[in-house]
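Novice: Provided below for reference: sequence and predicted model.
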Amino acid sequence: MSVKLGFDDISIRQDEWHLVQQDRDSFLQELTAKRHRDAYQYWLTRSPDNRLPAREDLDPVDIHKLLPWINLVDVVREKGNVRLRQRLIGTGLVQRFGRDATGAWFDDIYHPDYLQDHCHLIREVAETGLPSLTRIRYPDQEKRHVIYTRLMLPLASDHKTTDMIMQVMVFD
């Protein structure tokens, strides 16, 4: 069953700011939240020869403190299009957003306005293979704005083409 969230009576503001990694050292300095620094540094250690790590390169035991705040997004390339699917949503995120959409396609669960604002950033990470950091406002189930910062880290089964994105959230 698909349920689209309708937020017609509140504005969805996206991209209060958005930062893309240009070089590793300066990007790390921009990560002020410990959770983001820890995730990024771990991701770097799993990047063989500066290539993208695969999901299989990540060991949940190594990042157990981050798991409640991780969202894995499948990047599925079909006939020239990119579709996004919620692969895994951490328990902290489920509690914070008030629902578990694991396994759902983005276009089945999100309002079209949110898709337009939200998905281009995820697709940008998928296409460039570069991590990014974004500060976002998003309405929760009670239609209150939740403000959070999202670190997006690309993953690639072949170490080249992004097929999954690990997102790590920190809430204000």
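Specialist: Nice, I can see it.

Novice: C-alpha only now, for contacts and for neighbours.
Specialist: Noted.

Novice: now D117: which helix or strand?
Specialist: With elements delineated by DSSP states H and E, D117 resides in helix 112-128, which encompasses its position.

Novice: at which residues are the helices of the protein located?
Specialist: Read by DSSP state H, the chain holds these helices, from start to end of the chain: 24-30, 34-45, 91-97, 106-109, 112-128.

Novice: sorry, back to before: what about the helix holding D117, distance to the chain center?
Specialist: The gap between the average C-alpha position of helix 112-128 and the chain average comes to 10 Å, counting by CA atoms, centre = their mean, to the nearest Å.

Novice: list the buried residues of it.
Specialist: Taking 16 or more other CA atoms under 10 Å as the neighbour-count basis, helix 112-128 is seen to contain the buried residues P112, Y114, H118, C119, L121, I122, R123, V125, A126.

Novice: check it against this one:
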Amino acid sequence: MKRFASAPRISLDIGRDGVASIPDARLRTLAEYWFARRRVYGIPPRSAIDPLDFPALLPNILLIERIGTPPDERYRFRLVGTGVVAHAGRELTGRHVDEALPATYYDYVRLLNRTTLEHGLPVYSASLYHDEGNFVNGLTYRLLMPLLGGPEGRTAMLFVCQFWQRREDIGAWTGDWQSVAPEIRVISGP
């Protein structure tokens, strides 16, 4: 097996669409929640998000902080829901994202994070995920939303909700696992 000295670069088309295009109802509702706070605050500050407003989603919620600026930024898990911890098989809170993910997958996640923060809008993404042995385990889909954070009040946090459907589980998605391409869409409004 060939090892890379650095992760291959990812180049993907990034689409633009409205909230109605998000295929998962839970993520559509969360996008509407974010846009409702955006009308009041612009990009909402972290304090505008109340976890009591979406208790059923808490196991799948992540708060991620950007440290530094592109191209040398890093991302740190500030909060990781119990469902994410169970899926990852370890606690991620306080860890840097690049330390917790394989390099090739981190490139994709960094692209999602940068796209969300640069556009100042939610980003929906769906992709296959693999274990270290490169076997396709299932489908993951997520909604990333920018938040203002830090002492300067700049866009420096990501509010994320992520779900997985394992290949062996019967779920909403029944497509051909071999034909799935990563999907990234900036969500421009309700």
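Specialist: Cool, the structure landed. In this text the structure is predicted, and so the values were computed from the model without any measurement.

Novice: TM-score for the pair, please.
Specialist: The TM-score (TM-score structural alignment, normalised by the length of the first structure) is 0.76; 156 aligned residues with a CA RMSD of 2.9 Å.

Novice: can you redo the helices of the first structure as a markdown table with distance to D62 of the first structure?
Specialist: Compiled in a markdown table, those are given as follows (distance: least, CA to CA, whole Å):
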| stretch | distance to D62 of the first structure |
| --- | --- |
| helix 24-30 | 19 |
| helix 34-45 | 8 |
| helix 91-97 | 17 |
| helix 106-109 | 29 |
| helix 112-128 | 24 |
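
Novice: of the ones you listed, which approaches D163 of the first structure most closely?
Specialist: Minimum separation from D163 of the first structure across the helices of the first structure (CA to CA) falls at helix 112-128, 7.2 Å.

Novice: give the other helices and strands that that closest one contacts.
Specialist: Other helices and strands packing on helix 112-128 of the first structure, by 3 or more CA pairs under 8 Å, 6 or more residues apart in numbering; DSSP states H and E, are strand 145-155, strand 164-171.

Novice: with the second structure overlaid, how far apart is it on average?
Specialist: Between helix 112-128 of the first structure and the corresponding residues of the second structure, superposition yields a mean separation of 1.6 Å, by mean CA distance after the TM-score superposition for the first structure.

Novice: got a list of contacts for that helix?
Specialist: 12, 14, 75, 82, 106-107, 131-132, 152-154, 161-165 (CA atoms under 8 Å, 6 or more residues apart in numbering).

Novice: going by distance to Y138 of the first structure, which of the residues you listed wins?
Specialist: Using CA to CA, I12 is the member of the contacts of helix 112-128 of the first structure that sits closest to Y138 of the first structure, with 6.4 Å.

Novice: distance-wise, check D100 of the first structure relative to Q41 of the first structure.
Specialist: Noted for D100 of the first structure: a distance of 28 Å to Q41 of the first structure, by CA to CA, to the nearest Å.

Novice: settle it for me: which of the two has more neighbours?
Specialist: Comparing D100 of the first structure with Q41 by neighbour count (other CA atoms under 10 Å), the higher total belongs to D100, at 15 against 12.

Novice: and the more buried one, what's its match in the second structure?
Specialist: Following TM-score structural alignment, the counterpart assigned to D100 of the first structure within the second structure is E91.

Novice: which one is its match nearest to, not counting chain neighbours?
Specialist: Among residues not flanking E91 of the second structure along the chain, V85 sits closest, at 5.4 Å (CA to CA, 6 or more residues apart in numbering).

Novice: number of nearby residues for the one you found?
Specialist: By other CA under 10 Å, neighbour count at V85 of the second structure equals 15.

Novice: cool, and W164 of the second structure?
Specialist: Number of residues near W164 of the second structure (other CA under 10 Å) recorded here: 21.

Novice: alignment lookup: it to the first structure.
Specialist: In the first structure, the residue equivalent to W164 of the second structure is F171, according to TM-score structural alignment.

Novice: measure its match to V75 of the first structure for me?
Specialist: When distance is defined by CA to CA, F171 of the first structure is 24 Å away from V75 of the first structure.

Novice: just the buried ones from the contacts of helix 112-128 of the first structure, in PyMOL syntax?
Specialist: Only the buried entries of these go into this PyMOL selection, using 16+ other CA under 10 Å:
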select buried, resi 12+14+75+106+107+131+132+152+153+154+161+162+163+164+165
